[in-house]
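# Test case, fold it:
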Amino acid sequence: MDRAKFFAAVRSSLFGGALTQNQVNGITAILDAWRASDMTDLRWLAYMLGTAFHETAQTMQPVRETRAASDKQAIAILDRSWAKGEMPWVKSAYWRIGSDGKSWLGRGYVQLTHKGNYIKLGGAIGVDLVTNPSLAMREDVALKVMFVGMGEGLFTGAKLGHFFVGAKADWLNARRIINGKERAADVAGYGKAFHAALMGAA
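Model (predicted):
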């Protein structure tokens, strides 16, 4: 891949003409993880990049839910949104500190949430995310969570291979891998833009 050509394309199509060094670093980390993986379908890579673009609010860095600087701040923000009825898709306040003294709020490139998912993904990648859920913010861990979670369907049961295989490319419904239909059209658009850049730089 001609990475200079790829970055020039996404700089224009997705990032408003300018990329920060942190954005470049984050995208590079994802590209490097892809190269080291056994995945081969560029649509998978494009959809992961599009998902990270959305889930990290375009920072392309592992972030805490709400992009707060601390868990305490994130919990307060989420509590306010919950009280105002701004999160109708959320069934329970998973971010609140439980009897174990931990918050299972979203962290990473794909916003890993709920204790059960921390247990499941931690086991799958060989990292103890239960003792220290904040490890999901570490770049190498966040990459593994995204690649394994989306590749094997560990978030919702839906996986990349269900939507991108052979001639099939269901960019819209691929959002089910992470979060049902929430912002599905937006994420589909991001994925397609990354795919166009990848193909143009191949």
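# can we go C-alpha only for contacts and neighbour counts from here?
Fine.
# what's the top helix by length along the chain packed up against?
When the chain is parsed with DSSP state H, its longest helix is helix 184-201. Judged by 3 or more CA pairs under 8 Å, 6 or more residues apart in numbering; DSSP states H and E, helix 184-201 is in contact with helix 3-13, helix 42-55.
# Can you list the neighbours in contact with that helix?
1-3, 5-7, 9-10, 13-14, 42-43, 45-51, 53-54, 171-175 (CA atoms under 8 Å, 6 or more residues apart in numbering).
# Now, of those, which are buried?
6-7, 9-10, 14, 42-43, 45-51, 53-54, 171-175 (16 or more other CA atoms under 10 Å).
# next up, for comparison:
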Amino acid sequence: MSDQQLLDIATELEARAAELRLLAEIIPVGVDSAPVPAEKPAPAPIPAADDAASYFDDYGGFYDFLRGNDMLGPVISADEFTGCDTIILACAREGWGVSWIAYALATAYHETAHTMLPVKEYGGTAYFKRMYDIQGNRPAKARELGNLTPGDGAKFAGRGYPQLTGRTNYQKATVKLRERGWNVDLVANPDDVLKPDVAAAIMVYGMREGWFTTRDLDDDLPLTGPGTLKQFIASRDIINGRDKAELIGGYAIDFQTGLVAAGYRQRA
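Predicted structure coming up:
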């Protein structure tokens, strides 16, 4: 091979080497130099469902049970659905078990004359004055309720699910709800107790913490698992002594049966 041929080969190899060096600068090679794809941002978490139905395996079955047991219906009204769902959701968010929810529902069922919506105590101004006012027939009862100003008897008559009664209880409920972030003034606006969510909150916190009679749900009912009729009867002390205790206890058994049959799931 002549010297010229060797020179031509060397020149060609140098040109190829230059091309490879240029290519390496444009597209890095090798495991260590491989480009790392940009990491995709994690998707936003899907918020957990938070309505009454989300706490049941068979939500519709709960209402089917109430219809079949003649507790509600035969056609359940929108108001009945609203009342039941508002109470169930308020209880479920607090981690209540079936016996506690059943007793809350039974209390509301009795106190609202089966409508499941918060109501004002039956009676007119004259009746409320006679029963609860400092100028009425029971001044000692008025003082017990904190009704020290004439007119308080009618203004602070029973309202809501547990029939909140008396200035002192309206003041207490206002303070307790404000501590939990509620923007309420039930002394200035007592009819706000008739709003389902406010009424449910008062009943849930009041029964749990003993606002009404110093007795609370812990005293007689298990936090988890079903309660007995005897336990439900004793629980009437939370609201109003033993008034209608057996009747309301029976309602609680029915509601509890429906909750269990529908697969109510207590939040841990």
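# follow-up on the earlier one: could you save the helices and strands packed on helix 184-201 of the first structure as a markdown table and add columns showing distance to residue 160 of the first structure?
Listed next are those as a markdown table, based on distance: least, CA to CA, whole Å:
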| stretch | distance to residue 160 of the first structure |
| --- | --- |
| helix 3-13 | 22 |
| helix 42-55 | 6 |
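# Looking at those helices, spot the one closest to residue 121 of the first structure.
helix 42-55 (16.5 Å; CA to CA).
# what span of the second structure lines up against the closest one?
Here helix 42-55 of the first structure aligns to the second structure at residues 98-111, judged by TM-score structural alignment.
# starting at the chain centroid, how far to the matching stretch?
14 Å (CA atoms, centre = their mean, to the nearest Å).
# same question, stretch 145-165 of the first structure
Stretch 145-165 of the first structure sits 11 Å away from the centroid of its parent chain (CA atoms, centre = their mean).
# Report the contact partners of the closest residue to residue 159 of the first structure other than its chain neighbours.
In space, residue 159 of the first structure comes closest to residue 153 once its chain neighbours are excluded; the distance is 4.1 Å by CA to CA, 6 or more residues apart in numbering. Contact analysis of residue 153 of the first structure by CA under 8 Å, 6+ apart lists 159, 160, 177.
# Can you get me a residue count around the first one?
Residue neighbour count, defined by other CA atoms under 10 Å, stands at 22 for residue 159 of the first structure.
# Grab the most central residue of the second structure for me.
residue 90 (2.4 Å; CA atoms, centre = their mean).
# What residue in the first structure is paired with that one?
Using TM-score structural alignment, residue 90 of the second structure lines up with residue 33 in the first structure.
# now that match, nearest residue through space, not along the chain?
residue 143 (7.2 Å).
# in which helix or strand would I find the counterpart of the one you found in the second structure?
Mapped onto the second structure by TM-score structural alignment, residue 143 of the first structure lines up with residue 200. Residue 200 of the second structure belongs to helix 196-209 when assigned by DSSP states H and E.
# what residues does that helix touch?
Residues contacting helix 196-209 of the second structure (CA under 8 Å, 6+ apart): 82-83, 86-87, 90-91, 104, 117-118, 160-162, 173, 177, 192-193, 211-212, 215-218, 238-239.
# mean deviation of that helix from the first structure?
For helix 196-209 of the second structure, the mean deviation from the first structure after alignment is 0.8 Å (mean CA distance after the TM-score superposition for the first structure).
# which SS class is residue 141 of the second structure?
helix (DSSP: H, G, I helix; E, B strand; the rest coil).
# picking up where we left off before, just so I know, which of the helices and strands packed on helix 184-201 of the first structure lies nearest residue 76 of the first structure?
Nearest of those (CA to CA): helix 42-55, 19.4 Å.
# now the angle from the closest one to helix 184-201?
130 degrees (axes from the mean of the first three to the mean of the last three CA atoms, to 10 degrees).
# how about the helices in the second structure?
Using DSSP H, helices in the second structure cover 3-26, 59-68, 78-93, 98-111, 125-132, 139-145, 152-155, 167-179, 196-209, 229-234, 237-240, 245-261.
# Switch those helices over to JSON lines; also include distance to residue 187 of the second structure.
Listed next are the helices of the second structure as JSON lines, based on distance: least, CA to CA, whole Å:
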{"stretch": "helix 3-26", "distance to residue 187 of the second structure": "77"}
{"stretch": "helix 59-68", "distance to residue 187 of the second structure": "36"}
{"stretch": "helix 78-93", "distance to residue 187 of the second structure": "23"}
{"stretch": "helix 98-111", "distance to residue 187 of the second structure": "21"}
{"stretch": "helix 125-132", "distance to residue 187 of the second structure": "16"}
{"stretch": "helix 139-145", "distance to residue 187 of the second structure": "13"}
{"stretch": "helix 152-155", "distance to residue 187 of the second structure": "9"}
{"stretch": "helix 167-179", "distance to residue 187 of the second structure": "6"}
{"stretch": "helix 196-209", "distance to residue 187 of the second structure": "14"}
{"stretch": "helix 229-234", "distance to residue 187 of the second structure": "31"}
{"stretch": "helix 237-240", "distance to residue 187 of the second structure": "20"}
{"stretch": "helix 245-261", "distance to residue 187 of the second structure": "29"}
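# can you tell me which of the ones you listed comes nearest to residue 186 of the second structure?
Short answer: helix 167-179, nearest of the helices of the second structure by CA to CA, at 5.6 Å.
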